[in-house]
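J.: Build me a model:
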Amino acid sequence: MFTGIITDIGEIRALKQEGDLRARIGTGYDMASVDLGASIASDGVCLTVVAKGPDWYEVQVSAETVSKTNLGGWTLGKRVNLERALKVGDELGGHIVSGHVDGVAEVVALTDEGGSTRLVFRAPDHLAGFIAPKGSVALDGTSLTVNEVSGAEFGINLIPHTKQVTTWGDIALGDRINLEIDTLARYVARLRDWERHVASA
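T.: Here you go, the predicted structure:
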């Protein structure tokens, strides 16, 4: 489990296709404190550490994960948002993030407003109903507040600090971004569907 507060920016150092996609990610984390088998959210995707060195770790990405995320577009040198798994007692500074990406959103508008940047995304139709004004979403692992929603499109605002400590300073029109909807919205929708099922039984 994660919070959507990015704590490091990694870099893709190696990519290898060996059945699954295997990636080596450079990091500023103290890897002596990271166990093999630990989870690190990498661009919002919960991935298991399968090998490590002093300043890097490796992950295996299944074909299923590649199909549901933007990780298939990783290239050497790409910067990646990183967050280690939440520990008991850690501050919950963002919102509860599982690291299980629901789909990919596309950047369809980008406007600089002073030092901030306003972005509009288009979500997949089947996820749009889970996104609400002033609600939370995780985008490439970053906990962000939704400003407004119009159909399948929604807007957010990036302050200068967020752009400096994440990969959001690299954003461009047309970029495909990992989207995880709010966990609470997921359960509310499931409860509603179940109540309809019971009522029609």
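
J.: Please count neighbours and contacts with C-alpha atoms only from this point.
T.: Noted.

J.: can you give me the helices for this protein?
T.: Counting by DSSP state H, the chain has these helices, from start to end: 63-68, 125-128, 160-165, 183-200.

J.: Please render those helices as CSV that adds mean neighbour count and distance to D8 to the earlier fields.
T.: Shown next, in CSV, are those (neighbours: other C-alpha atoms under 10 Å; distance: least, C-alpha to C-alpha, whole Å):
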stretch, mean neighbour count, distance to D8
helix 63-68, 14, 22
helix 125-128, 14, 28
helix 160-165, 14, 8
helix 183-200, 11, 24
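
J.: Minimum distance to L119: which of those has it?
T.: Evaluated with C-alpha to C-alpha, these place helix 160-165 nearest to L119, the distance being 12.3 Å.

J.: That closest one: how far from the chain's middle?
T.: 16 Å (C-alpha atoms, centre = their mean, to the nearest Å).

J.: Now render the helices of the chain as a markdown table, adding distance to K87.
T.: Output for the helices of the chain, formatted as a markdown table (distance: least, C-alpha to C-alpha, whole Å):
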| stretch | distance to K87 |
| --- | --- |
| helix 63-68 | 25 |
| helix 125-128 | 29 |
| helix 160-165 | 21 |
| helix 183-200 | 18 |
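
J.: Select, out of those helices, the one closest to L36.
T.: helix 63-68 (20.1 Å).

J.: Just list what the closest one packs against, helices and strands only.
T.: The helices and strands touching helix 63-68, judged by 3 or more C-alpha pairs under 8 Å, 6 or more residues apart in numbering; DSSP states H and E, number zero.

J.: which other residues reach that helix?
T.: For helix 63-68, the external contacting residues (C-alpha atoms under 8 Å, 6 or more residues apart in numbering) are D20, L21, L71, G72, V101, D102, G103, V104.

J.: Can you flag the buried ones in those?
T.: L21, L71, V101, D102, G103, V104 (16 or more other C-alpha atoms under 10 Å).

J.: what about D175, neighbour count?
T.: Counted with other C-alpha atoms under 10 Å, the neighbours of D175 add up to 15.

J.: ditto for A105
T.: A105 has 27 nearby residues by other C-alpha under 10 Å.

J.: For A152, see how far away it is.
T.: Distance of A105 to A152, given as C-alpha to C-alpha, to the nearest Å: 10 Å.

J.: anything in contact with each of the two?
T.: Both A105 and A152 are in contact with R122, A123, P124, where contact means C-alpha under 8 Å, 6+ apart.

J.: Could you dump those residues into JSON lines with neighbour count added?
T.: Output for these, formatted as JSON lines (neighbours: other C-alpha atoms under 10 Å):
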{"residue": "R122", "neighbour count": "21"}
{"residue": "A123", "neighbour count": "22"}
{"residue": "P124", "neighbour count": "16"}
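
J.: please give me the structure for this one as well, since I'd like to look at both together:
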Amino acid sequence: MFTGIIESVGSVIAVLHEGTNMQFWITSSLSAGLKPDQSIAHNGVCLTVEAVKDNTHQVTAVQETLQKTHIGEWKAGDYINLEQCLTLNSRLDGHIVQGHADTTATCIAKEALNGSWKYHFRFPEKFAPLIIEKGSVCVNGISLTAFDVTQNSFAVAIIPYTYEHTNMQQLNKGDTVNIEFDMIGKYVVRGMELGRG
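T.: Below you'll find the predicted structure:
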């Protein structure tokens, strides 16, 4: 379980293919303190640390993960948002994030607003019931507030701190991001579909 508050930005230093899986070595300020079997959110996707060496750690994405996220596009030099899982004595500064991406979205616009930035994203319309105006949404692991919500798009505003401490500064029009919609909203929609809402 995560909160969508990014702790570090790592960099992919190696990508390996093994059958239908992809392995990644990532260097970051968190890596040296990690241990095998820990769950770490990578651009909002929960992956298990398999090995740690100096200031790098290794994770593997299996076929299911590669099909539902943009991890298969990662290459050496890419910057990745990282967050360790919650502890029971942590503040919940963002919102409840599972690290299970629902889909990907495409950045369709990036606007510099003289001190902040506005990003617009397009997502598959079948997910429209899962996002609301001023609701929480996780973009590449970052807990953000959605606005200008339509059937297949939404916008988010990025403050300078978030811009400087995440990989949003590398994100441009045409880029793909991982999206996780609010878990509570998903349960509500599921209950209604089953006629129990």
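
J.: Leaving aside the residues adjacent along the chain, what's closest to S39 of the second structure?
T.: Of all residues not flanking S39 of the second structure in the chain, T48 sits nearest, at 4.7 Å (C-alpha to C-alpha, 6 or more residues apart in numbering).

J.: and the gap between the one you found and G115 of the second structure?
T.: Look at T48 of the second structure and G115 of the second structure: by C-alpha to C-alpha, they are 36 Å apart.

J.: cool, and S11 of the second structure?
T.: 26 Å.

J.: And the two? Which one has more around it.
T.: The neighbour count for S11 of the second structure versus G115, taken as other C-alpha under 10 Å, is higher for S11 (20 against 8).

J.: which residues does the more buried one contact?
T.: By C-alpha under 8 Å, 6+ apart, the contact set of S11 of the second structure is I26, T27, S28, A76, G77, D78, Y79, I80.

J.: Output these in a markdown table; the columns should cover distance to D175 of the second structure.
T.: Below are the contacts of S11 of the second structure laid out as a markdown table (distance: C-alpha to C-alpha, whole Å):
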| residue | distance to D175 of the second structure |
| --- | --- |
| I26 | 20 |
| T27 | 22 |
| S28 | 22 |
| A76 | 16 |
| G77 | 15 |
| D78 | 12 |
| Y79 | 13 |
| I80 | 14 |
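
J.: Among these, list the two that are farthest apart in space.
T.: S28 and A76 (13.5 Å).

J.: contacting residues around the residue opposite Y29 of the first structure in the second structure once aligned?
T.: Y29 of the first structure maps onto L30 in the second structure, with residues paired by TM-score structural alignment. By C-alpha under 8 Å, 6+ apart, the contact list for L30 of the second structure reads S8, N55.

J.: got it, and Q84 of the second structure?
T.: By C-alpha under 8 Å, 6+ apart, Q84 of the second structure lies in contact with F2, E7, S39, I40, A41.

J.: Pull the contacting residues for the fourth one.
T.: To tie it back to what came earlier, the one meant is I40 of the second structure. Counting by C-alpha under 8 Å, 6+ apart, I40 of the second structure touches C46, L47, T48, V49, L82, E83, Q84, C85.

J.: Quick check: closest non-adjacent residue to it.
T.: Using C-alpha to C-alpha, 6+ apart and skipping residues adjacent in sequence, the residue nearest I40 of the second structure is Q84, 4.8 Å away.

J.: repeat for the second one
T.: Setting aside the residues directly before and after it, E7 of the second structure is nearest to E83 in space (C-alpha to C-alpha, 6+ apart), at 5.2 Å.

J.: Just to check, that neighbour is in contact with G10?
T.: No: assessed by C-alpha atoms under 8 Å, E83 of the second structure is found out of contact with G10, at 10.2 Å.

J.: and for stretch 152-167 of the first structure, what are the contacting residues?
T.: For stretch 152-167 of the first structure, the surrounding residues in contact (C-alpha under 8 Å, 6+ apart) are 6-9, 79-81, 115-125, 128-129, 131, 144-149, 168-169.

J.: Can you select the buried ones from these in ChimeraX?
T.: Buried residues within those, by 16+ other C-alpha under 10 Å, are selected in ChimeraX with:
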select :6,8,9,79,80,81,117,119,120,121,122,123,124,128,131,144,145,146,147,149,168
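
J.: Okay, and which of the contacts of stretch 152-167 of the first structure map to strands?
T.: Among the contacts of stretch 152-167 of the first structure, the residues falling in strands (DSSP state E) are 8-9, 79-81, 116-122, 144-145, 148-149.

J.: In a markdown table, list the buried ones among the contacts of helix 63-68 of the first structure along with distance to A199 of the first structure.
T.: Formatted as a markdown table, these follow (distance: C-alpha to C-alpha, whole Å):
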| residue | distance to A199 of the first structure |
| --- | --- |
| L21 | 45 |
| L71 | 41 |
| V101 | 31 |
| D102 | 28 |
| G103 | 30 |
| V104 | 34 |
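
J.: Mind picking the one among those that's closest to E195 of the first structure?
T.: Using C-alpha to C-alpha, those come closest to E195 of the first structure at D102, 23.2 Å.

J.: And that closest one, how far from R176 of the first structure?
T.: In terms of C-alpha to C-alpha, D102 of the first structure sits 13 Å off from R176 of the first structure.

J.: Just give me the match in the first structure for S116 of the second structure.
T.: Alignment note: S116 of the second structure maps to S116 in the first structure; criterion TM-score structural alignment.

J.: count of neighbours near the residue lying closest to its match once chain neighbours are set aside?
T.: Among residues not flanking S116 of the first structure along the chain, I159 sits closest, at 4.6 Å (C-alpha to C-alpha, 6+ apart). Number of residues near I159 of the first structure (other C-alpha under 10 Å) recorded here: 15.
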